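Peer 1: have a look; sequence and predicted model below, questions after that.
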Amino acid sequence: MNNLPKIAISIGDLNGIGIEIALNSHKEISEFCTPIYCINKELLNQASKFLDIKIPENFKLFETIGKFILKPSKVCKNAGLYSFNSFLDAIVLAKEKKVDAICTLPINKESWSKAKISYKGHTEVLRDIFKKDAIMMLGCKEMYVALFTEHIALKNVAKKIKTKKIINFLQDFYSCTNAKKVAVLALNPHAGDGGVLGKEEKKIEKAIKKVNKTLGNSIFSMPLVPDTAFSPNSRKNYKYYIAMYHDQGLTPLKALYFEESINVSLNLPIIRTSVDHGTAFDIAYKNKKPSNKSYINAIKEAINLSKK
């Protein structure tokens, strides 16, 4: 194991499915990386007993401080705070180059809120710590979707459509991916119908033209009609998509590749990947054997990125 890439695992909300996935997947991922789990022995033992899963002998820990009683399948401020601290420890390990990358298991946003954590997700934390415009990109080898806006109310999305911000986003996206061809979605139905259904597309189009001119190539498409952009014919032409808001991009992605999809944070000095699913309280600790496909793919992508 010593010669394999080291991956810090942020353990996520311990009342959810993350710890079960970590325990059940340990043997498999240990064949291609050295996982270091940000959780202490006491909480790990609690989870092991609840799940009736034996802790592997080579289950290496970074002992994130914290003590509380697990409440399987429940929203809990203590679990929320611990998942946050586990994430912070994983970030420190990456910053200090003690690991090659980090992979995060799912948090619960309501638990974070109850713990008085002001962030709505991992990406916001990373932006704040590194003072960089981190980009949230989700997907799998068949298709990736980057989000221009993320966890904000739908009523506020149009206010965020600013030409300069889109220019910066597209430039950062290209510098991180070197994509040859990227589909950019319009905000409004029918791409605004020439302004009849909305004028945001004019701002998006202006940004695209500016970036394509700078790059000397038509990397980014003109704003595509959202309801046809993910058709089979369109997906033959595009692997990378940029969506203007969360559900616009993630609904088709998850309909097509629900179990395989992962989350990758771009434009950061460290490598971070994540599963693309939530805590699944409805099946946590109920011997439902949650799928680990997203987790395995996230670990493999973290390793791939660490080698570039």
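Peer 2: Nice, thanks for sending it over.
Peer 1: going forward, measure contacts and count neighbours with C-alpha atoms only.
Peer 2: Will do.
Peer 1: ok, Phe281 - contacts?
Peer 2: By C-alpha atoms under 8 Å, 6 or more residues apart in numbering, Phe281 lies in contact with 15-17, 72-74.
Peer 1: okay, these in CSV with distance to Phe130, neighbour count and secondary structure next?
Peer 2: CSV is the format used below for the contacts of Phe281 (distance: C-alpha to C-alpha, whole Å; neighbours: other C-alpha atoms under 10 Å; DSSP: H, G, I helix; E, B strand; the rest coil):
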residue, distance to Phe130, neighbour count, secondary structure
Asn15, 29, 28, coil
Gly16, 28, 28, coil
Ile17, 29, 29, coil
Pro72, 33, 22, coil
Ser73, 32, 19, coil
Lys74, 32, 17, coil
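Peer 1: next one for the comparison:
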Amino acid sequence: MQTSPEYTRPVIGISCGDLNGIGLELIIKTVSNSRLLEICTPIIFASNKAVNFYRKSMPESNFNVQNIKDFTRINPKQVNIFNCWEEEVAITPGQLTDTGGQYAILSLTTAVQALKDGQIQGLVTAPIHKKNTHTEAFPYTGHTPYLKDTFGAKEVVMLMVASNMKVALLTEHVPVNEIAPHITKQNIVSKLKMVEESMVRDFGIDKPKIAVLGLNPHAGDEGLIGNEEENIIRPAIREFKQQGRSIVQGPFSADAFFARGYHERFDAVLAMYHDQGLIPFKSLAHGEGVNFTAGLPVVRTSPDHGTAFDIAGKNKADESSMYSAIFTCVDIIRQRMEFTENRKNPLKKVTNRLLANAVDERIDLE
């Protein structure tokens, strides 16, 4: 895509999620904030009719919109709707229907194709429901495996991001009784490498501090409550330390780790399984958590919650996480550009660091 001065702000695609969930409500509330156009050009992948269905029940929504069918007509001064379909679609807020899932996937696949083609620079995905999206045509358990497959990534990591913590997951949507076989030294070392790379490339942290949680209660109590910590996790940490540049510590007992606020002492935390990481994250992220798929060649973020059918269509959804997801997407795009530029010109990186230190010292003196 040709860039002009008007496109200095990144173009961010937003998939609509399940039509009967809170996705479109969140999107409408978020793009109603005029500050959004100061940092990016948003494109909603849905249909004008679907957006208007929810907009009618939200009288406080206030934004200028342009409908487009091709990307040459993007207006950086307005919210853009890329019409993925023209037909009338039955929208029944709060109901789990095949139609809701079908058009959620149409929105997603259209947005992803635009991302592959370079028509948009980043993607923010509204929530989908696995039960009505997992089909023969879409044989995935969620966004992450689909994006991994589509972009040919060897491995990705689900990284939950907030201002006060970042939590990565060793295993994601795995039944609890199947978690233990996935706790291997190879998997832990591999995920730690990905977390380290993401901290450096996506967040600008040169030498990150990473904490690793244990699998068992009390991190195994030195083998009294399970032996994965002694036989697998500790050896994995030792192996990674020999080849990585991060400061890595653990395994920590998960309950004490978060209860004592240790998560704020580290740049990232590697949790062993889904709920071990996401329960404390969602409890402590103050409603502004973001799901970021690290390891992809593109930038994709998402709110840290689901479709919330219980409040869909009631104008009750809190857009804080969606707003954070868009800001985080933009921040990571900019950080990756800076990372690439610094690799091309190492002297510039040193100069920027010296200038930053000088500014810090001046602030301290003042």
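Peer 2: All right, it came through fine. These numbers come from a predicted model, not from an experiment.
Peer 1: which of the contacts of Phe281 of structure 1 are retained in structure 2?
Peer 2: Conservation of the contacts of Phe281 of structure 1 in structure 2, assessed by both residues aligned by TM-score structural alignment, their matches' C-alpha atoms under 8 Å: retained contacts are 15-17, 72-74.
Peer 1: before we move on, the earlier item: for the contacts of Phe281 of structure 1, work out which two are farthest apart.
Peer 2: Using C-alpha to C-alpha, the pair of the contacts of Phe281 of structure 1 lying farthest apart is Ile17 and Lys74, separated by 11.4 Å.
Peer 1: all strands of the stretch 201-308 of structure 1, in order?
Peer 2: For the stretch 201-308 of structure 1, applying DSSP state E, counting those that start in this stretch gives strands covering 240-243, 262-266, 272-275.
Peer 1: looking at those, which is buried most?
Peer 2: Ranked by mean neighbour count, the strands of the stretch 201-308 of structure 1 are led by strand 272-275 with a mean of 28 (mean count of other C-alpha atoms under 10 Å).
Peer 1: superposed on structure 2, what's the mean shift for that strand?
Peer 2: Strand 272-275 of structure 1: mean distance to aligned residues in structure 2 after superposition is 0.6 Å, counting by mean C-alpha distance after the TM-score superposition for structure 1.
Peer 1: residues in contact with that strand: which ones?
Peer 2: So strand 272-275 of structure 1 is in contact with 101-106, 261-265, 294-295, 298-299, 301-302, going by C-alpha under 8 Å, 6+ apart.
Peer 1: could you redo the last one with a cut-off of 6 Å?
Peer 2: Outside strand 272-275 of structure 1, the residues that touch it by C-alpha atoms under 6 Å, 6 or more residues apart in numbering are 101-104, 262-265, 294-295, 298, 302.
Peer 1: looking at these, which two lie furthest apart in space?
Peer 2: That would be Ala101 and Ser294, which, of the contacts of strand 272-275 of structure 1, are the farthest apart (C-alpha to C-alpha) at 16.4 Å.
Peer 1: circling back: tabulate the strands of the stretch 201-308 of structure 1 in a markdown table, adding columns for distance to Lys199 of structure 1.
Peer 2: Formatted as a markdown table, the strands of the stretch 201-308 of structure 1 follow (distance: least, C-alpha to C-alpha, whole Å):
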| stretch | distance to Lys199 of structure 1 |
| --- | --- |
| strand 240-243 | 17 |
| strand 262-266 | 29 |
| strand 272-275 | 35 |
